[in-house]
Structures are given as C-alpha cells and as structure tokens.
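Trainee: Based on what follows, work out the 3D shape:
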Amino acid sequence: MLLNSQEVREVVESLLIATALLWGATPIIEKIGLARVDPLVGVTIRSFIVTVGLLLLTFLLGKGKELGSLDGKSILLFGLSGVMAGLLGMWTYYSALKVGATSKIVPIAASYPLVTTLLSVLILKEGVTFPRVIGTALIVIGIWLVK
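Mentor: Next up is the predicted model:
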C-alpha cells in the first residue's frame, strides 16, 4: 500500500508527536529512578534493556542478516557514537539529572544541536545560512534563559 504525500505527512507528524511525548515523559521517569540508583547503574540497566529490545526487533523485522555484512568503518563509527552518546553522554546526563532540577537539566542537555551545527560546519563543511545563525542564536538564548 503506497501512501500519498498528505498521508506521508500525517504519518510523519504522528510519529513526531509520539516521539516528543515519549522523550518528554522519559526524563521524569529517569529522575524518579535515579533517586535510589547510581547514574552509571541506571545507564547500564537502560542500555541492557534497550539492547535486548533492539536485538529482538532487528531479528523480528528480518534485518539480522545485515549485522553480519557490516564493514569495519561502519562498526567503528556506530561504536564510537554508542560510546559518546549512549555511554558517556547518558552517564553525564544521568549524573546531572540525579542532582539537578529536571526542568533545567533537560533543556540544556537538549541543546546538543548547537554543538552539531558548529561541528557540521567545521568538519562536514556544511554551509552557514542566515536561518541557521538565527536558530543557533536562539538555542544559546534558550540555554541562558533556563540556567
């Protein structure tokens, strides 16, 4: 069944709303969980459950064969991404969330597009446009307002 462009937009919007609701509620659950758990242990539990879920989903959707045909560079890049975001980023985020106000920690942690924008210009040689400059400035202003 093929979707027309309006149906695709509606599906995408529904998925984005679901994503925002899931990601928006998750820090509250994490903050409550961190009351009695060390941040590193919390990341370990979260990552273990996510790993089991991903493996099940990957094989149930018939994508398991692709795992055996990955090239070394792809494995290295996704491995580095996992260490940076999934391990170190989550650990530092959980450590801050454990002791800080959720309403301050989450917006500042969610300012990572600022870093991505700067690195994409420097490393990927992506262009600098006026809307991107304004968007980046708004991120900085937002961080300043929540601190």
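
Trainee: rest of the way, CA atoms for contacts and neighbours
Mentor: Noted.

Trainee: Could you tell me which helix of the protein is the longest one?
Mentor: Scanning the chain for the longest helix, with DSSP state H as the assignment, gives helix 5-33.

Trainee: That one: what's the following helix or strand?
Mentor: Sequence-wise, the next helix or strand downstream of helix 5-33 (DSSP states H and E) is helix 39-60.

Trainee: Now do the buried residues in that following helix.
Mentor: Residues of helix 39-60 classed as buried by neighbour count (16 or more other Cα atoms under 10 Å): 39-40, 42-44.

Trainee: Before we compare anything, build this one as well:
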Amino acid sequence: MESFLFALLAAFIAGFAPFLEKIGLSSVEPTAAYLIRCSAVIVGAIIVISFTPSLVSMEKMETKSIFFLFLSGILTGFVGQLVFYKALKLGEISRIIPITSCYPLFTFILGWVFLGEAITLCKVLGMLLIVAGILLLRF
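Mentor: Coordinates of the predicted model:
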C-alpha cells in the first residue's frame, strides 16, 4: 500500500509540475526556463546530499550502472526536458501532457525487444488504450 501512495503522489507531482511550467514559460524561452529548472534541481540535490550521512552505495556502483544512469539523465533531464518545454510553450497543456505521458508505450516495446519481457493481454490492452488516446488528441 505504501508503494501505491508514493506512486500516486509522484503522479500528482508529475501532473502539477507541467501546470507550473506552462505558466512559467509564458514570458521566457524554453532554454532559459530549463536553466532555471536545473538550478532548482541542483539546489535540491545539494540539500539531499547535505542531510545524507553516507553515500556508500555510490562507492559500490559498477561502471555499467553509472553509464546507464548518466545516459538516462542526459536523455530525460536534458534533451527530453528541452523538447518538452518547446512543445509545452507552443501547444495546449491539455493536449501536450497526455501525448508526452505515452512513454509507457515505448518502455513496453523496449522491454519486450531488448529485455525479453513477456507480452500479456493486459499489457497489450493498456498499450492500445494509450494509442487510442493519442489518436483522439490528434484530431
């Protein structure tokens, strides 16, 4: 139950943040907005590091883990965020967010192709709902 509540809180935060970003983007270019957002992330990271007594798990990380986490950060935290801000600045928040939230479709395909994850009826139905939602927003 605790994981469900954290997931629900994460979903709320993920839904609320673009609302704030759309308002913030009204008078600034996406690149400048991204720099402000990154500053907030850095401040948050410094605060967390300051109150974390030991980062022992980082000392034990394998190079492979560091590489893939770094690559993920570049893709989502840099490239993806800039592209997202451009879309958010140009489009309606009610149309942009559902489209950008279809990432589970791509995760499903990558998990199946590269990780050998099983395809189940439930997963396929979920992906079909995502595709239907995207098509409905397009028209």
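
Trainee: hmm, back to that, helices or strands up against the longest helix of structure 1?
Mentor: For helix 5-33 of structure 1, the packing partners by 3 or more Cα pairs under 8 Å, 6 or more residues apart in numbering; DSSP states H and E come out as helix 90-99, helix 102-109.

Trainee: can you do 10 Å?
Mentor: Under the contact definition 3 or more Cα pairs under 10 Å, 6 or more residues apart in numbering; DSSP states H and E, helix 5-33 of structure 1 sits against helix 39-60, helix 90-99, helix 102-109.

Trainee: got the contact list for the shortest one?
Mentor: In this structure, residues lying in contact with helix 102-109 of structure 1 by Cα atoms under 10 Å, 6 or more residues apart in numbering are 24, 27-28, 30-31, 89-90, 92-94, 96-100, 139-140, 142-147.

Trainee: Now do that helix: which range of structure 2 does it align onto?
Mentor: The aligned range for helix 102-109 of structure 1 in structure 2 is 93-100, by TM-score structural alignment.

Trainee: Counting neighbours, what do you get for Leu124 of structure 1?
Mentor: 10 (other Cα atoms under 10 Å).

Trainee: Return the residue of structure 2 aligned against it.
Mentor: Using TM-score structural alignment as the criterion, the counterpart of Leu124 of structure 1 in structure 2 is Leu115.

Trainee: residues in contact with that match?
Mentor: For Leu115 of structure 2, the contact set (Cα under 10 Å, 6+ apart) comprises 108-109.

Trainee: show me the contacts for Thr136 of structure 1.
Mentor: Contacts of Thr136 of structure 1 by Cα under 10 Å, 6+ apart are 111, 113-115, 117-118, 130, 142.
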